[in-house]
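1. predicted structure and sequence below. I'll ask about it afterward.
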Amino acid sequence: MTPTPALATLCHDPFFEPGWIYERKLDGERCLAVKRDGRTELRSRTGRDVTGSFPEVAEALDAQAADGFVLDGEVVAFDGPRTSFSRLQGRIQISDPQRARRTGIRVHHDVFDVLESDGEDRRDLPQRERKALLRAEWTGANQLRHPRYLGLRRDKAAKDVVRE
């Protein structure tokens, strides 16, 4: 059974929790990458197969040495330096891999968590250990990116970090 990702929770007030990390919101499509027996499938947050929409991401993960994994991330397209959901929409509804490539819209999988690796559930590991595992095991492909994250000091609210 494929693990499900944690979902963001809306909060209205700044908060601080010791040991938490904070990541920038991306404008893309949430995507689980599931690799079993050398073949990667990409699944949307609702479980829809989106492999045909983003074949280059699946191929980049197929080429990785690791197998038996589930990675949580966001497929993104860029408009200049920023992620752009409106640009990504040109790929989301296309299920034919060749047609998706012909759009010319470059996509990347910003991978921010490893839920399973080597067939083992990793969700009980501390998040920083999972981040280190991601950086060690899933590298070298242009379509795979590891978004930056921040740890906050108690005297700095999230809104102050965003402003910087």
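-> Arrived safely, thanks for sending.

2. hey, let's count contacts and neighbours off CA atoms from now on
-> OK.

3. is it true that residue 68 touches residue 36?
-> Yes: with contact defined as CA atoms under 8 Å, residue 68 counts as touching residue 36 (4.9 Å).

4. and residue 43, what does it touch?
-> 31-34, 49-51 (CA atoms under 8 Å, 6 or more residues apart in numbering).

5. doesn't it lie inside a strand?
-> Yes: under DSSP: H, G, I helix; E, B strand; the rest coil, residue 43 falls within a strand.

6. spatially nearest residue to the residue sitting nearest the centre point of the chain, not counting backbone neighbours?
-> Residue closest to the average C-alpha location in the chain (CA atoms, centre = their mean): residue 73, at 1.4 Å. Of all residues not flanking residue 73 in the chain, residue 111 sits nearest, at 4.1 Å (CA to CA, 6 or more residues apart in numbering).

7. how about that neighbour, what does it touch?
-> Counting by CA under 8 Å, 6+ apart, residue 111 touches 71-74, 134, 144-147.

8. what is the nearest of the residues you listed to residue 56?
-> Proximity of the contacts of residue 111 to residue 56 (CA to CA) peaks at residue 144, which lies at 9.9 Å.

9. show the residue spans covered by the helices in this protein.
-> 55-62, 85-92, 97-102, 127-137, 158-163 (DSSP state H).

10. want to compare, so here's the second one:
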Amino acid sequence: MPGFLSPQLATLKAKPATGAAWIHEIKFDGYRAQAHVSDKGTRIFTRSGLDWSTRFPTIVAQLAGAGLDQAIIDGEIVVVVGERTDFGALQGDLKAGRHDRMLFYAFDLLHLDGHDLRPVPLLERKRLLRDLIERTGLGPPVLFSDHMDDGAAMFSGAEKLNWEGIVSKRADAPYRSGDRSDSWQKIKTSKKEDFHIVGFVPAMGGIAALHVARREGKALRYVGKVGTGFTMKVSADLRKRLDALPSPKQKLVSKRHIKAVEPRLVAKVEYRDVTADGYLRHPSFKGLAED
């Protein structure tokens, strides 16, 4: 029984892979997790190898009671809200010590009863994983993550249901620990919205980040900073336009390194989601709303 195995990672792509050589899974918005079950106990490791077993007691208990001899299962721990996984809700539950909504979606089997399954083709590993879950009677909070053959249809569904995206995987590929290769490809959905610029972080000849707010009725609510998406030319142009704005009478941002401005410019921002605290996750600047 090996120790922690570095997980395989996915390469970001713009579109789903096509053809019979590929299968497609949901891209969950949670914590990547590796479950280890043996006669020495049941443990759950994070993507970087931290032991978070005590943070997921219901999942550990379900795996420990399944009668497994040796198994290493790769998956994602999530909280589902409506029809989608919600990272903010997962973080909130962890902070509150609440475990009843947490689920472990298992999508790969790396080791079973003394056998290293990583050289085995993906579809065979998934078949063994499904059989293992059915044979042992595993159920919620441990669930099998199924797949589809049509990546375009799955991605279209992901956009409609506001999932984080999908992962396209080579059906015949081995599991490559610690590798980020094209045999696993992640395709993300995203949200786009216009936000008022309420401040910025100056940098040499440009800006380091924008601070933005969402208009809610007549008020503005601060939603965080945007620190990517600027070319050097765009950064310099933004700096000139922001320097020309007066300081606001009421500041939404007041830290020393942030220069607050009147919210007269509107930024187009692409982002993944909103945290439990109401801040944008993975925002990227896409331009100014010139209208």
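-> Nice, thanks for sending it over. From a predicted model like this one, the values you see are computed outputs, not experimental measurements.

11. TM-score of the superposed pair?
-> TM-score of the superposed chains, computed with TM-score structural alignment, normalised by the length of the first structure, equals 0.83; 152 aligned residues with a CA RMSD of 1.9 Å.

12. show me what contacts the residue nearest to the centre of the first structure?
-> The contact partners of residue 73 of the first structure, taken as CA under 8 Å, 6+ apart, are 30-33, 109-113.

13. kindly report the same for residue 100 of the first structure.
-> 52-55, 91, 94.

14. with residue 142 of the first structure instead?
-> Counting by CA under 8 Å, 6+ apart, residue 142 of the first structure touches 60, 108.

15. what range does stretch 74-81 of the second structure cover in the first structure?
-> Here stretch 74-81 of the second structure aligns to the first structure at residues 72-79, judged by TM-score structural alignment.

16. mean per-residue distance, that stretch to the second structure?
-> Following superposition, stretch 72-79 of the first structure is found to deviate from the second structure by 0.5 Å on average (mean CA distance after the TM-score superposition for the first structure).

17. now render the contacts of residue 100 of the first structure as a markdown table, adding distance to residue 138 of the first structure and neighbour count.
-> Converted to a markdown table, the contacts of residue 100 of the first structure look like this (distance: CA to CA, whole Å; neighbours: other CA atoms under 10 Å):
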| residue | distance to residue 138 of the first structure | neighbour count |
| --- | --- | --- |
| 52 | 21 | 22 |
| 53 | 21 | 23 |
| 54 | 18 | 26 |
| 55 | 17 | 21 |
| 91 | 24 | 25 |
| 94 | 26 | 18 |
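
18. any chance of TSV for those, columns distance to residue 17 of the first structure?
-> Below are the contacts of residue 100 of the first structure laid out as TSV (distance: CA to CA, whole Å):
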residue	distance to residue 17 of the first structure
52	39
53	37
54	36
55	38
91	37
94	41
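
19. ok, those vs residue 126 of the first structure, which is closest?
-> Nearest to residue 126 of the first structure, judged by CA to CA, of those is residue 54 at 29.8 Å.

20. residues in contact with the closest one?
-> With CA under 8 Å, 6+ apart, residue 54 of the first structure has these contacts: 91, 97, 100, 107.

21. residue 27 of the first structure too?
-> Residue 27 of the first structure touches 76, 83-85, counting by CA under 8 Å, 6+ apart.

22. map it onto the second structure.
-> Under the alignment (TM-score structural alignment), residue 27 of the first structure pairs with residue 29 in the second structure.

23. and the gap between its match and residue 197 of the second structure?
-> Applying CA to CA, to the nearest Å, the value for residue 29 of the second structure to residue 197 of the second structure is 28 Å.

24. go on, residue 157 of the second structure?
-> According to CA to CA, residue 157 of the second structure and residue 197 of the second structure sit 33 Å apart.

25. residue 20 of the second structure: neighbour count?
-> 10 (other CA atoms under 10 Å).

26. now the closest residue to it other than its chain neighbours: how far from residue 47 of the second structure?
-> With CA to CA, 6+ apart as the criterion, residue 20 of the second structure has its nearest non-adjacent residue at 7.2 Å, and that residue is residue 149. Residue 149 of the second structure is 27 Å from residue 47 of the second structure, where distance means CA to CA.

27. which of these two has more neighbours?
-> Per other CA under 10 Å, whichever of residue 149 of the second structure and residue 47 has more neighbours is residue 47, with 20 against 17.

28. what's the nearest residue to the more buried one if we skip its chain neighbours?
-> Using CA to CA, 6+ apart and skipping residues adjacent in sequence, the residue nearest residue 47 of the second structure is residue 32, 5.4 Å away.

29. any figure for the gap between that neighbour and residue 224 of the second structure?
-> The spacing between residue 32 of the second structure and residue 224 of the second structure, counted by CA to CA, is 25 Å.

30. quick revisit: give me the more crowded residue out of residue 157 and residue 197 of the second structure.
-> Between residue 157 of the second structure and residue 197, counted using other CA under 10 Å, the more crowded position is residue 197 (24 against 14).

31. so that one: helix, strand or coil?
-> On the basis of three-state DSSP, residue 197 of the second structure is classed as strand.

32. what sits against residue 64 of the first structure?
-> 138-139.

33. mind checking how far it is from residue 147 of the first structure?
-> Distance, residue 64 of the first structure to residue 147 of the first structure, using CA to CA: 19 Å.
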